[in-house]
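# Quick one, fold the following:
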Amino acid sequence: MADLLVPKLNNNDTDYVLTEWLVKDGDPVLAGDPVVVLETSKAAEEVEADTAGTLRHIATVGSRCRPGQAIAQVGDGSAPSLPVPRVPGTDTQSGSGGPVVTRPAQARIDELGITAEQIASLGVPVVRLADVEALRPVPGASAADAAVPDAASDARSAQGTPLAGVQLGVARAVELSHRTIPAAYTVVRMDLGPALTRARELTRTVRRPVGLAELFVQHVAALHGDFPRFFAAVDGTTATLADAPHIGVTVDLGEGLYVPCIRDAADRTIGEIATQLMKYRLAATTGAFREADLTGANFVVTLHTDADVVLAVPFILPGTVCALAVTSPQDGAPANIGLAYDHRLINGRDAALFLRALKNSVEGLN
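Reported below is the predicted structural model:
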C-alpha cells in the first residue's frame, strides 16, 4: 500500500488546508487521477494519485497538512494502516455542524465583515476564498446592506485588522528576501512611446489587450540567451542556470500581491502572452489561481501603472535573482525602468549591460 504524500507547493506556507476529497474513501483511482484539493495562502491545488488502486483517506476535510505528510493510502482496498486524525479545532468553522472555512477564506471574511448568516447561505460544505469573494459587498449597495460590514469594520479598527492570507504570504516572501538576498538597484530612462504605439497596433491585430506588461515579458524573455545569469537561482555558493525564461508578472488589486508565471516566454507569441495574462488578471479578481500558476518564475516583471509613480524599487522574489520595475511614462517623458538584482551573482556593470540591451530592444519597436 502506497502513501499519498502532501507535495511542497510553495516556499511561503509551512502547511496547507485539505479542502475537498475528489474521490470518495474506498473508490478506485488510476495513477494521475486528481484525488484531493489542498489550499495554500494564495491558491487551491489538485493533487494526483501516484499509483493505481483503492483510495483510503487518512486526513479529513479541514485538516492542516504539512509537506511530506501522508493524507491517504492507495492499495488493495484494505483499511489504511495509519489512524485518521481529527480535524484541528484551529481551522475555523461556522459553528457546530457548519461548513469548514479555510484559513485564507476566514482571513477574507474577517477583512470584509462577512456574517455567519451570509456564509451559511452559500450552502457549501467547504468555504474557500473564491466563495467569500462572491459575497464581497457591491459598490453602491444600500445602507441597510452595508450596515453589518461597516459595524464590523469599526470593531476591527479598534482591535487591529488582521492581514488577509494573500498578504501574509507576501509578508513572508518580503521578509525572506530582505533577510537572505543582498540586493542592488540600477535605473535607466526609456522612451516608451514606440512601445505604446506598437502595443495599440498589436491589440487590434491579436484582439487581446496588449500593454507594457506583455511587451516587457516578451523583450525580457528574448534576452535569456545573452544574459543567462539573470534567470538563475542562487543556492549558497552555487548558481543554477535556467533552461528557459519563465517570467513572473505582478498582479496587485490592492488586496494582496500575486506573481503568476508565463512559462517558456521566449517561445510564446505576443498574442499567447496577452491571452495568458488576461486569464491571470481574471483569476486575481476571483481568487481562482492554481498553485502551479504562481510557481516557477525565474525573472519577475513588476508593474507600476499609477501616473504619479516615477520610481519603484521591487523586492527580489526568493528563488530568483532579478526583478524589473516598469513605471508609466510621464506626459511623453522617458520612464524610469529599474532592475533590482542579487549582488552575489550580478554586478553593476552586468546590470547596466542588461538594461542597455533591453532599452535598445524596447525603443527599437516600430
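# Please make it C-alpha for all contacts and neighbour counts, starting now.
Fine.
# quick one: contacts for the residue nearest to Gly348 when sequence neighbours are not counted?
The spatially closest residue to Gly348, leaving aside those adjacent along the chain, is Thr186, at 7.4 Å (CA to CA, 6 or more residues apart in numbering). Applying CA atoms under 8 Å, 6 or more residues apart in numbering to Thr186 gives the contacts 338-340, 348, 351-352.
# Of the residues you listed, which belong to strands?
338-340 (DSSP state E).
# Nearest to Gly296 among those residues?
Closest approach between the ones in strands among the contacts of Thr186 and Gly296, by CA to CA: Ala340, at 18.8 Å.
# what separates the closest one from Gly97, distance-wise?
50 Å (CA to CA, to the nearest Å).
# buried sites along stretch 178-194?
Buried residues in stretch 178-194, defined by neighbour count with 16 or more other CA atoms under 10 Å: 181, 183-187, 190-193.
# Any chance of JSON lines for those residues, columns distance to Leu163 and secondary structure?
Shown next, in JSON lines, are the buried residues of stretch 178-194 (distance: CA to CA, whole Å; DSSP: H, G, I helix; E, B strand; the rest coil):
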{"residue": "Ile181", "distance to Leu163": "25", "secondary structure": "coil"}
{"residue": "Ala183", "distance to Leu163": "26", "secondary structure": "strand"}
{"residue": "Ala184", "distance to Leu163": "29", "secondary structure": "strand"}
{"residue": "Tyr185", "distance to Leu163": "29", "secondary structure": "strand"}
{"residue": "Thr186", "distance to Leu163": "32", "secondary structure": "strand"}
{"residue": "Val187", "distance to Leu163": "32", "secondary structure": "strand"}
{"residue": "Met190", "distance to Leu163": "37", "secondary structure": "strand"}
{"residue": "Asp191", "distance to Leu163": "38", "secondary structure": "coil"}
{"residue": "Leu192", "distance to Leu163": "36", "secondary structure": "coil"}
{"residue": "Gly193", "distance to Leu163": "39", "secondary structure": "helix"}
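# Could you also give me the structure for this next sequence, so I can compare it with the first?
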Amino acid sequence: MRELLLPKYNTNDEGCVLAGWTVDDGAAVSADAVVAEVETAKAVEELVADTDGVLHRLVEAGAHCEFGRPVGLLFDSHRERDDYLANLDGTPGSGEGEHDGPVLSAAAQTLVQEHGIRAEQLRALGKRMVKAADVQRLIDQEPAAADVVTLSPRQRAVAAVVTEAHRTIPAAFAAISVDLTTFRATRADAAPYGLVELLVKAIAARHAEFPLFFATPGADHTLTLAPDANVGVTIDVGTGLFIPVLRDVARRPIGDLTDDLMDFRVSALRQNFREEAFAGETITLSLHNDPDIVLAMPIVHPGRTCVVTLCAERSEVALTADGVPFARPVTTVTVTYDHRYLNGRDAVRFLGAVKQDLESADAIARLAG
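Below you'll find the model as predicted:
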C-alpha cells in the first residue's frame, strides 16, 4: 500500500480543493494516470498516480486538502484493499473511549471536526461505520442560525496577499489624466487592438528608462532588475481574480497581446489556467475600466515595486484656445508604488511618459506597429 500524496503545486498556498475524482473508488489505475483534478488559488491542476494500484479515496470531492498530505491510497490488489477495509481502525466519534461510538472514515472525521458534530448525533445514526455521506446528512439537518459564507480557497489566497501587502508595503499613489482623442481616431480606422493592449505596450516601452518599476525587492534594501518587461494583467470575469502574464511585451506584435488577453478571459471563465500562465511577472496592470470608474488604488503585491491601473473611459469638457467648450474622451492612469524604492517624482515622470505615448499619433503607430 502506498499513499497518494497531494504535491505542492505553488508556493503561495498551503493547500487546495480536490475538485473531483476522475476514477471510481476501488478502480485499478496505472502509473501516471490522472486520478483527480485539484483547484489551487490560481489554476486547475491534475493529480496523477505515481504507481500502478487499486485506488482507495480518503477525501471526498470538494474537500480542502493540505499539500503533502495523502488524499488516497494505492493497493497492490483488490484483495489487499478489501482486507484493509475489513480491518479499518477509524477514530471513535467521541473522546470517551476507543470503542465508545461508531467508527468514522477519514473524510467523515474531517466533516465532524469542521462542523462540530456531537458524539450523540453520531451514535443516533445507529451505524457502526459512519461515512462522509452520513455526516453530511446530519449537517444538512442542522438548522442554520444565520447565513454564513465561507471564502473560497482562491479568495482566501487573495486575503492573505492583501493582508501581507498592507502589513509590509508603505504604498504611495499618483494619477494622471490621458486624452484619448488620438487613440479614438486610430480606432476609427478599425485598428485591431484596444486601449488595454496599447497601455501594456506603453508600459513595456519604459522598461529601460524606469528599470526600478520592473524590479523585484530583495534583502538588505536591494532590488533585482528584470531583463524583460513581462506585464501581469488582472482578469476578473466573475469567477475570481487572476493575474496571468503577458511575456516579452516590448518585442511582440500588439496583435499577439490581443489574442493572449482573449485566451486569458476564456481561461478565467473556464477556470482552467495552468501555473505557468502566472510565471515571470515584472510589473502589474490592474484593470478598473468598468463604466464610471474614475479612480482606483489597488495594492502593490509582495515581490513587486508598483502596480499601474487603467480606469474607465469617460467624456470631459475642455476649452479650445479661444475659450470654446468641447467634449473629449479621457481616462485616468494611476500608479501605486512602494515608497521604499520609488519616489513621487519618479512616479510622476513615469506616468507622464506613458501619457505621452498614449496621446501621440507617432508613438501609437510605433507601439502598434
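# Give me the TM-score for these two chains.
The TM-score (TM-score structural alignment, normalised by the length of the first structure) is 0.65; 299 aligned residues with a CA RMSD of 4.2 Å.
# ok, back up a step: okay, Ala340 and Gly97 of the first structure: which has more neighbours?
Between Ala340 of the first structure and Gly97, counting by other CA atoms under 10 Å, Ala340 is the more crowded of the two (23 against 8).
# What is the equivalent residue in the second structure for the more buried one?
Residue mapping for Ala340 of the first structure onto the second structure gives Thr336, with TM-score structural alignment as the criterion.
# Please verify my assumption that its match contacts Arg304.
No: here Thr336 of the second structure does not reach Arg304: they are 10.7 Å apart, not a contact under CA atoms under 8 Å.
# sorry, back to before: now that we have the contacts of Thr186 of the first structure, which of them are buried?
By 16+ other CA under 10 Å, those give 338-340, 351 as buried.
# show me the contacts for the nearest residue to Cys322 of the first structure once chain neighbours are set aside.
Of all residues not flanking Cys322 of the first structure in the chain, Tyr341 sits nearest, at 4.5 Å (CA to CA, 6+ apart). Tyr341 of the first structure makes contacts with 183-185, 316, 321-323, 351, as judged by CA under 8 Å, 6+ apart.
# now, the most widely separated pair of those residues?
Ile316 and Ala351 (14.3 Å).
# how much space between the nearest residue to Ala130 of the first structure once chain neighbours are set aside and Ile58 of the first structure?
Sequence neighbours aside, Gly287 is the residue nearest to Ala130 of the first structure in space, at 5.1 Å (criterion: CA to CA, 6+ apart). To Ile58 of the first structure, Gly287 of the first structure is 28 Å away according to CA to CA.
# which residues are contacting stretch 43-54 of the second structure?
By CA under 8 Å, 6+ apart, stretch 43-54 of the second structure touches 4, 6, 9, 26-39, 73-78, 81, 271-275.
# got it, and stretch 274-287 of the second structure?
9-10, 42-45, 200, 213-216, 226, 228-235, 243-247, 298, 304-311.
# And these, which of them are buried?
Using 16+ other CA under 10 Å, the buried ones in the contacts of stretch 274-287 of the second structure are 9, 42-45, 200, 213-216, 226, 228-235, 243-247, 298, 304-311.
# right, and Leu163 of the first structure touches Ala107 too?
Yes: contact status for Leu163 of the first structure versus Ala107: in contact at 7.0 Å, counting by CA under 8 Å.
# So which of these two has more stuff around it?
Ala107 (23 against 17).
# just the strands in the stretch 251-369 of the second structure please.
In the stretch 251-369 of the second structure, the strands defined using DSSP state E, counting those that start in this stretch lie at 283-288, 306-311, 314-319, 325-338.
# Now tabulate those in CSV and tack on distance to Val266 of the second structure.
Output for those, formatted as CSV (distance: least, CA to CA, whole Å):
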stretch, distance to Val266 of the second structure
strand 283-288, 17
strand 306-311, 21
strand 314-319, 27
strand 325-338, 26
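# Quick one: closest of those strands to Ala145 of the second structure.
Among the strands of the stretch 251-369 of the second structure, the nearest to Ala145 of the second structure by CA to CA is strand 283-288 (37.0 Å).
# how big's the offset between the closest one and the first structure?
Mean deviation of strand 283-288 of the second structure relative to the first structure after superposition (mean CA distance after the TM-score superposition for the first structure): 1.5 Å.
# buried sites along that strand?
Under 16+ other CA under 10 Å, the buried positions of strand 283-288 of the second structure are 283-288.
# so it matches what in the first structure?
Under TM-score structural alignment, the match for strand 283-288 of the second structure is residues 299-304.
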